[in-house]
Structures are given as C-alpha cells and as structure tokens.
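# Here is a sequence with its predicted model. Questions after.
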Amino acid sequence: MYRRMKSVWFWAAIITIMAMLAGCSSGNGDMSKSNSGSAANESAMSEQMSNTAATAADSGESEKADAESPADLKGGTDQAAGGGFASETASGTEGFKQKIIYTAALSMEVDDLAAAATSLRNVIHQNGGYILQFQDTRHDGEIGASYTIKVPAAGFMSFIDRVEQIDHREFERNIGGKDVSEEYVDLESRLKARLLVEERLLSMMDKAVKADDLLKFSQQLSEVQEDIERIKGRIRYLDNNVSFSTVELRMYQTDQSIKQAGIDNPHLGGRMSDALAGSTKVVLDGLKLLLVILAGALPVAVLLAVIAVPAVWLLRRKRRVIVGQQKLPEEEQQPPTL
C-alpha cells in the first residue's frame, strides 16, 4: 500500500513538472512573437521617418537652389547684400545671408536745372537704375525737381559719387541702411512650415470620404495658401529692396529773374492777398498809434485830474455857501404868517 501511494505521488509530481514546463514554453513563444511584432513596427516607423526626412531634405535643397539662383543672376548674394556700401561687413559675415536695405536722401542746388537733369538721366542709365517717381516744382524765385530713383545695390555708392560730380553749388546727402536679415530668416521658416501644412492638408483631402471633411479641409487649405502667398509677397518685396536701393533726390535752381518777374506781374490771387495784407496793416498801424497817444497822454491826464478834482470841489462848495446866504435875507423880509 505504501509503495502504491509512493508511485502515485511520484507520477503526479512528474505530470505537474511537465505542465509547468509546457506553460513556460508557450509564454516564451508569445513573448517572442510580441517582441518580433513590435520590432517590425519600429522598423517600419523608422523607415517611414527616414523617408520623410529624405523628402524634406530634398525639398529644402531644391528651395535653397531656387533661392540662390536669382542671386547668382543678379551678380551674387554678397553684392546684393552689401550694396557696394559695406562690402567689408558683408565679407565678415560669410555663410550668412545678410539682407540690408540702403536708402539715401540727396539735395543739390545747380546753376542750370535742365543740363543737370540731362546729366542725371545719363548717370541713372549708366548705373542700370530707373526713375520710380518724378515731380516738378516751381516757387517764387526757385524751380526744381524731385526724383525717386532705384539703383542696383552693388553700385549704390558709385551712383552717389557720380551724382556728386554733376555741376552744382551745394550738395547734401544723408545715407542710411536697414538690416532685414532677421525678418527674412523668419519669413523663410514660416514659409517652410506653411508649405508642410499645405502638403498634409492635400494628402488628407485625397483620403477624405465625407463631404464635411472635404469642406473643412478645403477651408483650412485656402487659409494656409493665403498665408503662403502673403509670405512670398513679403519676401519678394524684401528681395527687390535689397537688390535695388532707393535714392530720394531734390534738385533745384534759384533764379532771381523769376522772382523779380513774379513781383512785377503778380497774379490775381497775389494782388488780392496784397490788398488784404495792406488794409490789415493800416488798421493795425492806426490801433498802434492810438495806443501810443493814450499812453503818452496818461501822465498829463493824471496830473490834470489831481488839480481839477479839488478845484471843482472847492468851487461847488463856495457856490453852495453863496446860495445859502442869498436865501436868508429873503426869508427875513417876508411877514410872519398867522
């Protein structure tokens, strides 16, 4: 009996051990399967991210090539940024696209305005610039012209030097610059971000099935595209102003014969203005003369008042006394009344 029970316990222990080993092996198999599945998912995700990074790098390189090609056609980014005015500054910032907008305000007095204007147009043509705005002015004793000129930034200072060589009496200039590099970099970053959003919205629209989703994506896409066009317009504006500097020039001629002719033959408005000014001057002069007379007579008036007031008072008092004395005899001559 004891041997039988011992054998039963022995086989039960063996069966229990075999069941535990089978459970452990199945758990390890499931764990290996899950690990292999997660590894496959991670490899697929890494492959997708690498493809996205490669696509972004390719698009960045293409945008960089597109951005650099106009600068090469205009004679290089260093010349466009420096503008011939701060070439040493531009050379000291290699590897960084420095964007500076240069402006100048010039004033010139000349002896012959027509000849000076002809020389100015020749200088503008030689420097590859153009006249953006022109205004002719004429005042009493002065004729002049105001120009807004755009010249290539590479020849900015050479243009000013050539303008200064035109025959003149007086020449004044004020030159300044505005660094827009930070704004330009910010615009480029914003543009890349909005382009990525546009690409995602387009892909979502391709996968969308519901009409509501399509409508929502189309509205978002229109807003993003408006932002993209606005940013591109600002970038084009900055590029244009960096590549072409602005020069404000005032050229004038002082002519005394014109001033004398205006004095000899005034127009109707001038004559009316002169008449009004003359009559106003006469009235003011009369008031001033009256005030002067009153101011001069004031001490005499005070002296006369000091003398006249006591004299009048004494005279009136004496008159009252005389009148009183005359009334007393008349009252004495009258008989008493009963």
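Perfect, thanks for sending it. Numbers count the residues shown, from 1 in each chain.

# make it CA atoms for all contacts and neighbour counts henceforth
Noted.

# can you map out the strands along the chain?
Counting by DSSP state E, the chain has strands at residues 100-109, 130-139, 142-152, 170-179, 244-254.

# just so I know, which of those strands lies nearest Trp9?
strand 170-179 (93.3 Å; CA to CA).

# Just give me how far the helix ranked longest in the chain sits from the chain centre.
If you go by DSSP state H, the chain has its longest helix at helix 2-73. Centre-to-centre, helix 2-73 and its host chain are 58 Å apart (CA atoms, centre = their mean, to the nearest Å).

# same question, stretch 273-283
That offset, for stretch 273-283, works out to 45 Å (CA atoms, centre = their mean).

# how many neighbours does Ser119 have?
Residues near Ser119, counting by other CA atoms under 10 Å, number 17.

# Quick check: closest non-adjacent residue to it.
Nearest in space to Ser119, with sequence neighbours left out and distances taken as CA to CA, 6 or more residues apart in numbering, is Ile166 at 6.9 Å.

# for Ala104, same thing?
In space, Ala104 is closest to Ile175, 4.3 Å off (CA to CA, 6+ apart).

# Might one say that that neighbour is in contact with Ala105?
Yes: in this structure, Ile175 is within contact of Ala105 by CA atoms under 8 Å, at 6.5 Å.

# Quick check: chain neighbours aside, which residue is closest to Asp112?
Gln253 (6.7 Å).

# Presented hereafter is structure B, for comparison with structure A:
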Amino acid sequence: MMIRTLITSLLVFVLFACGGSSMESAESMPSSYGEADMKMADDYDMAAPQAAEDPMPSPEAMPQREAKIIYTAGARARVENLDTALVKVADLVNKSGGYIASQHRRNNNYEHTAEMQIRLPAEALGATLEFLPSISVQIDFQNLDSRDVTEEWLDLESRLQTKRDVRDRYIEILRNRAQKVEDILNAEEKIRVITEEIEAKEGRLRYLRDQVSMSTFILELYETQEYRETGDTYRRSFGSQVLAALSDGWRIVKELVLMVITIWPLLIIGGLGVWWYRRRKRK
C-alpha cells in the first residue's frame, strides 16, 4: 500500500513538472518572434528612405535620341505663266533659307517646261508643298519619301569615338614608349591607317548631316502652248545638189587612190604571180 502511494506521488510530480516546462516555452516563443519582427521592421524602415531617395527612372524620364530622317519630295504641276511661277518659287526658296541646286528649261510645240532641284531646310519642306497649289492650275503628281538613318548615324558616332580613342593611344605610345625605329614606324603606320578611316567616316557623317538638315525637292513646272506648225524645211536648189554630187564623186576618187596606195604589196605579189603563170604556160 505504501509503495502504491509513492508511485502515485511520483507520477503526479512528473505531470506537474512537464506542464510547467511547456508553459515556460510557450511564454518564451512570443518574445522571440516579437524581437525578430521588430528587427525586420527596423530594417524595412531603414531601407524605405533609401528607396525613396533613389527611385527607378521612368521611360518618359530617360533621354531620347532625336530621329535622323532624310526627306525627299517630288512634284509636277501645270502653271498659267511659267516665268511668273519661277519667280515666286525662287522667292519662297530664298525666304526659307534654301537654294536652287539646278534648273533646266526646255520648249516644244506643246509646252514650256522648267525642272528644278531645290534644297530646303527640312522644317520648311512642308510649307513649300503647301505653297505649290497656290501657283498651280493643275498638279499632276506630288510625293514625299522619307528614310530613317538614325541607326547608321549612331553607329558612325560610336565607331568614330572608338577609333579616336585608339588613335590617341597610339599617339601616346609614339610619344612616350616607342624607343626603336621599328616601333616608331609601326606606330606611325597604325596612326595613318586609323586617321584615314576616321576621315572616311567623318565624311559619311557630314553627308548624312547635310541630307538630314536639307531636304531635296524635285519640282517640274510646265506651261501649255497652243500647237503651232513649224515652217517649211529648207530645200536645196538644183545647182547646190550638182555641186554636192561633184564633191561626193571627188571624195570617192580620193578614197580609191588611197586604197590602191594602201594595198600596193598585194598588187606587186599579184603581178608576179600572173607573170610566172604566163611564162610557165608558154613553156
């Protein structure tokens, strides 16, 4: 009986001991989680102002490269008076800051025509096309073409900068590091080749810059005319025809004489052949 009482007391004591340790660990868990949450919150609060100070740039805020476009226009129009229309076009071109690169006129029985190649600032091309109907009676056709050279432009600029940097490095080597004559000659040759490449690309870039800034306008203006028959063609008299025939005959005689003089070796060979043939026939 006493042994059963001792065993019961030990079981009760173990149960109470386990329950107390469980309650202590349960009370300690919220404390550890709370400290971790506070640390994470502090880290977030410290990082938030930094993110606010360095925001990611939006696509609209990023720098945009201007498109490089070459514009070419063409038109053909009928005008009431060609000379008056040409004066108006020349005045407009001068006011726009452009110039007439070439101008050709031709006339026939039906119309008088003038064809011009005009170079205009790109921003003035639209106004010129809008001005055309004011001097025209009829516009036969009008077109506008564009070519985007932005990619080629940027590629040339990038390659130019790279080649300039390489040339500068070779110049630095030539000035400070080259000691032998062979090294000096090699550096000078490299500099010469790179300089030629730079000049070629600079020339291409200047051409593109000119084509982008100044548009080309091919304009043909014409004025219709009432059909007029041409006068009678000139006819030679009988005497002039006789003189021309005599001249032609004398020219033929001279050509025959010159031909005989030219083939004299053949005549000699032929004569010798005939003489030999006749002599043999007699024998």
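Received it, and whenever you're ready, just let me know what you need. All figures in this text were calculated on a predicted structure; none of them were measured in a lab.

# before we move on, the earlier item: OK, contacts around the residue nearest to Asp112 of structure 1?
By CA atoms under 8 Å, 6 or more residues apart in numbering, the contact list for Gln253 of structure 1 reads Glu109, Val110, Asp111, Asp112, Leu113, Glu142, Ile143, Gly144.

# Map the third one onto structure 2.
Translated: Asp111 of structure 1. Correspondence of Asp111 of structure 1 to structure 2, assessed by TM-score structural alignment: Glu80.

# residues contacting its match?
Applying CA under 8 Å, 6+ apart, the residues near Glu80 of structure 2 are Ser136, Val137, Glu223.

# Which one of the residues you listed is nearest to Asp45 of structure 2?
Minimum distance to Asp45 of structure 2 across these is 73.3 Å, recorded for Ser136 (CA to CA).

# Please verify my assumption that the closest one contacts Ala77.
Yes: counting by CA under 8 Å, Ala77 is a contact partner of Ser136 of structure 2 at 6.1 Å.

# and the counterpart of Glu188 of structure 1 in structure 2, what does it touch?
Superposed on structure 2 with TM-score structural alignment, Glu188 of structure 1 falls opposite Glu157. Going by CA under 8 Å, 6+ apart, Glu157 of structure 2 touches Leu205.

# now do 10 Å
Glu157 of structure 2 makes contact with Lys163, Lys201, Glu202, Leu205, according to CA atoms under 10 Å, 6 or more residues apart in numbering.

# what about the last one, how many neighbours?
What it means is Leu205 of structure 2. Leu205 of structure 2: 18 neighbours (other CA under 10 Å).

# cool, the first one as well?
Each residue near Lys163 of structure 2 was counted by other CA under 10 Å, and the total is 17.

# From Arg138 of structure 1, how far out is the residue nearest to Asp112 of structure 1?
10 Å (CA to CA, to the nearest Å).

# between the two, what contacts are shared?
Common neighbours of Gln253 of structure 1 and Arg138 (CA under 10 Å, 6+ apart) are Gly144, Ala145.

# which one in structure 2 is aligned with the residue nearest to Ala104 of structure 1?
In structure 2, Ile175 of structure 1 lands on Leu144 (TM-score structural alignment).

# List the contacts of its match.
By CA under 10 Å, 6+ apart, the neighbours of Leu144 of structure 2 are Tyr71, Thr72, Ala73, Gly74, Ala75, Leu125, Gly126, Leu129, Phe217.

# wait, which of those residues is closest to Leu11 of structure 2?
Nearest to Leu11 of structure 2 among the contacts of Leu144 of structure 2 is Tyr71, at 101.1 Å by CA to CA.

# Which residues are in contact with the closest one?
By CA under 10 Å, 6+ apart, Tyr71 of structure 2 lies in contact with 121-122, 125, 144-148, 211-217.

# can you do 8 Å?
Listed by CA under 8 Å, 6+ apart, the contact partners of Tyr71 of structure 2 are Ala122, Leu144, Asp145, Ser146, Arg147, Gln211, Val212, Ser215, Thr216.

# burial count for the equivalent of the last one over in structure 1?
Right, the one you point to is Thr216 of structure 2. If you follow Thr216 of structure 2 across to structure 1 using TM-score structural alignment, you land on Thr246. Using other CA under 10 Å, Thr246 of structure 1 has 23 other residues around it.

# sorry, back to before: how much space separates the residue nearest to Ala104 of structure 1 from Phe134 of structure 1?
For Ile175 of structure 1, the distance to Phe134 of structure 1 equals 20 Å [CA to CA].

# Now render the strands of structure 1 as a markdown table, adding distance to Leu73 of structure 1.
As requested, those are exported to a markdown table (distance: least, CA to CA, whole Å):
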| stretch | distance to Leu73 of structure 1 |
| --- | --- |
| strand 100-109 | 19 |
| strand 130-139 | 19 |
| strand 142-152 | 13 |
| strand 170-179 | 22 |
| strand 244-254 | 14 |
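
# Highest mean neighbour count out of those?
Among the strands of structure 1, strand 244-254 has the highest mean neighbour count (mean count of other CA atoms under 10 Å), at a mean of 22.

# Please state the offset of that one from the chain centre?
For strand 244-254 of structure 1, the distance to the chain centre is 21 Å (CA atoms, centre = their mean).

# what sits against Val89 of structure 2?
Contacts of Val89 of structure 2 (CA under 8 Å, 6+ apart): none.
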